[in-house]
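[1] What follows is a protein structure lacking sequence information:
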C-alpha cells in the first residue's frame, strides 16, 4: 500500500502551508488533531485551478478580514468580490459567500463532517467534499486533484489519455485510501505530486514509492499521464468604452450577476463577438466622442482568448446623465482598490495609462 511508504516520508517532508496542520505542528499541539474545517474549505475553494504560491496571499488576507465562517457570511458580497479580484473564476467567490451563509445561518456555523453532507453546500463538488472530509475530519475519503492523478497514473502505469482515464484513476486511488490518517495521506499524495512526482523531470530516485511504481520500472514516468490533444481556443472580440472625467474619474459599472465575471466591476463594453471583428455598441457610441487607442488588450479565459479595442473619451458635462445611461458610477483611481476589478479590466485601464 502506498500509505505505508508515503506517510513516514510526509512526517519528515510535509510542506508548511498556512491552511494545514503539518506533522510538526501536530507534535507540538497533541490536543489539536485536525485542521479547522473553515480554513480547509477556504483554501480548497481558492486552490481550484490556482497555484499554491498565488493563493497564499489571498488566503491570509481573507482570514485576517474574516477569521470565521460567520464573519464571512455577514460580509457584503461586493467586499468579498473585491478581496477576490485577481484570483479568477469569480463564480467561486460568489459560491464561497453563498456557502458561508448556508453554514452560518442554517448549520449553526459548523461544516458537515461527511462527504454527503458537504456535497449539499453551494460550490462544493466531489473533490472539495472529499478534501474537507479527509483533512478536517480524517474521514477515509479519496481525494484526487491533479497532483494525485499524476502520482496514480504513474504508480499504476495508466497509459490511456485524460480525461477518459479519470474514472480508472479514481478507482485506483480509492483502493489506496487508508482508514487511518486519511487526511495526512491525502496531503502527502498532494505534496508528493507537487514536489517530487512533478510533470517534468520527476525525482524518481528520491520518491518514497519508487519501488512499486510501474511507470518508473517501464521508464515511462515522465510521459504520464497522457493528455488528449487540446482543442484550439476561439477568440472573442469587443470594444471597451472608457469614459474619463477630470472631476469624477472613470465611469465603471457592475456586470450581471450570472455569467462570466458575474457581479464584478467592468469598464463598459460592447457585445463579446464570438466570430469576426468586434462591433461597436450604438447605445454607448452616441454618448460621447471617442478616440480609439492603438493596439488591443489581450486576455485568456479558460475557454477562449479575448481581444479588446479600447475607446476613450474625456467628459466634462452631463456626468450624472451619462452615468445613468450606462447604469454605472464614477470612481477615482484611489477607489479602485476597493472595487471588484478583474484582471482583464485592470489591463484595459493600464492600456489607457489610467492606472
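    Structure's in. What do you need? This structure is a prediction, so every number in the text was calculated from the model and none was measured.

[2] alpha carbons only for contacts and neighbour counts from here, please
    Fine.

[3] Please, where are all the helices along the stretch 201-350 of the chain?
    214-218, 282-285, 319-326, 343-351 (DSSP state H, counting those that start in this stretch).

[4] winner for burial among the ones you listed?
    Comparing those by mean neighbour count (mean count of other CA atoms under 10 Å), helix 343-351 comes out on top with a mean of 18.

[5] Who are the contact partners of residue 222?
    Applying CA atoms under 8 Å, 6 or more residues apart in numbering to residue 222 gives the contacts 199, 200, 201, 202.

[6] ok, structure two:
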C-alpha cells in the first residue's frame, strides 16, 4: 500500500476540491444545505439506488415530510408509499425509526459526532460519517463503495473489500487524507469521483483530476482494483402466488409477517413449494416472475384458486379493489406479479 507524505496529501486535497468546486454535482437537491435530516434521507435513499432515480423521490419525500418532526409523526403507510419503487423497504422503516429517536428520545437534538450518530436506528458507519462530515464538519471519511474503489486504486490497497474487517483498513488509510477544513465536500467529491472518472467499469483515468495520484493506473494494474472475492450466487426458491377474485372482482391479498423478507407488506398469498410439479391450483403462466434479493432468487408461478377455497379469510388476508391496491405501498415483487396478470389479461382479450 502506498503511503503519502504531508506534501502529497496537501496537493491531493487541493486538486480534488478544485475539481469538485468546478465540476461537482452541487445542483443535487440534498446538497442545497447541510440539514442533517436532509442528509440522512438522501443517504438512505442513495443506498443501492442510482442518483438520477433518487432525485425525484427525494423531492417528493421532502415536499410531503419536510422536517424530522414531520417524519416522526407520519403514519408508516404514508412513509412506505412515498418510498414505493425504491425497494429495500427496511431503509424507509429505519429512516422513520431514526426520526422518532431524534424527536422523542433526544428532544429533537441531533448527535453531532460520528460515534453518536451511530446510535440512531439503522445508521451504520458510512451514513454516520456522511452526516457527521456534511452536517457537522467532523473530519471523518465516509467509507462506502466509491471510497473502496477510489482509494484502492490510488493507494494500491490489496485487502479484500468483501471482508468486513477491510473497512477498518480503508478508514485508517483515508482518515489522515480527509481535508480538515472541508470534510463534507471532500467526502462528496470522492463520491462524485467514484461515479465519474473512477467508475467500476470503463474508468476515464486519463482525464481524471487525480490521475497523478493513482498508483494502480501508474503501474498498469488499475483493472485489478478493488480486490473483491465473488459473491455466492443467490439460492433458487420456487413460490406460487395465489390468484383469487371474489364476486366483486376484488383480488385476494395477504399481509406478510412482521419479520423476514417483505415484512409487513401486502402481496398475493405466497407459498414456497419444492418444485413446479407441486403447485396448487391451475398454473396460469408458462414462465415464472423472477425476483432477486441479495441472497435469494425467487421464481414465482401464478396459480388460480377458486373463491370457495378461501371462503374464510385468515386474519392477515383481505379482498382489495384496484383503488385499495393503489393506496397501499406495494413491494416491487408485487408490482411484477400485477404486471404479469395484466399481460395475461391483455392476451386473453
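    That came in fine, so what should we check first? Every value quoted in this text rests on a predicted model; they were computed, and no experiment measured them.

[7] quick revisit: can you check which of the helices of the stretch 201-350 of structure 1 gets nearest to residue 310 of structure 1?
    The minimum distance between residue 310 of structure 1 and the helices of the stretch 201-350 of structure 1 falls on helix 343-351, with 7.0 Å, by CA to CA.

[8] What helices and strands are in contact with that closest one?
    strand 297-300, strand 305-314 (3 or more CA pairs under 8 Å, 6 or more residues apart in numbering; DSSP states H and E).

[9] Which of those strands has the highest mean neighbour count?
    strand 305-314 comes out most buried of those by mean count of other CA under 10 Å, with a mean of 20.

[10] can you state the direction angle for that strand and helix 343-351?
    40 degrees (axes from the mean of the first three to the mean of the last three CA atoms, to 10 degrees).

[11] what's strand 305-314 of structure 1 in contact with?
    With CA under 8 Å, 6+ apart, strand 305-314 of structure 1 has contacts from 233-246, 288-293, 295-300, 348, 351-352.

[12] do stretch 264-282 of structure 1 as well
    81, 234-242, 251-255, 257, 326, 339-342, 345, 348.

[13] Could you give me the PyMOL syntax to select whichever of those residues are buried?
    To isolate the buried members of those in PyMOL, using 16 or more other CA atoms under 10 Å:
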select buried, resi 81+235+236+237+238+239+240+241+242+251+252+253+254+255+326+339+340+341+342+345+348
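
[14] Among the contacts of stretch 264-282 of structure 1, name the ones in strands.
    Mapping the contacts of stretch 264-282 of structure 1 onto strands (DSSP state E) picks out 235, 236, 237, 238, 239, 240, 241, 242, 251, 252, 253, 254.

[15] Tell me the one of the residues you listed nearest residue 124 of structure 1?
    Distances from residue 124 of structure 1 to these, taken by CA to CA, are shortest for residue 254, at 25.9 Å.

[16] so who does the closest one touch?
    263, 264, 265, 266, 328.

[17] Now with 10 Å, please.
    Residue 254 of structure 1 makes contacts with 78, 261-268, 327-329, 339-341, as judged by CA atoms under 10 Å, 6 or more residues apart in numbering.

[18] likewise residue 193 of structure 2?
    Neighbour list for residue 193 of structure 2: 16, 19-20, 24, 146-147, 149-150, 187, 199, 208-210 [criterion: CA under 10 Å, 6+ apart].

[19] To which secondary structure element is it assigned?
    Taking DSSP states H and E as the definition, one finds residue 193 of structure 2 inside helix 183-194.

[20] Distance from that helix to the middle of the chain?
    Taking CA atoms, centre = their mean, to the nearest Å, one finds the center of helix 183-194 of structure 2 at 19 Å from the center of the full chain.

[21] Then stretch 152-171 of structure 1?
    24 Å.

[22] List the buried residues of that stretch.
    Residues 152-160, 162, 165-166, 169-170 are the ones in stretch 152-171 of structure 1 that count as buried (16+ other CA under 10 Å).

[23] out of those, which are inside helices?
    Counting by DSSP state H, the members of those that fall within helices are 152, 153, 154, 155, 166, 169, 170.

[24] now, the most widely separated pair of those?
    155 and 166 (14.3 Å).

[25] Wait, residue 125 of structure 1 touches residue 118, no?
    Yes. Using CA atoms under 10 Å, residue 125 of structure 1 makes contact with residue 118 at a distance of 8.3 Å.

[26] Since that was my last question, I'll sign off now.
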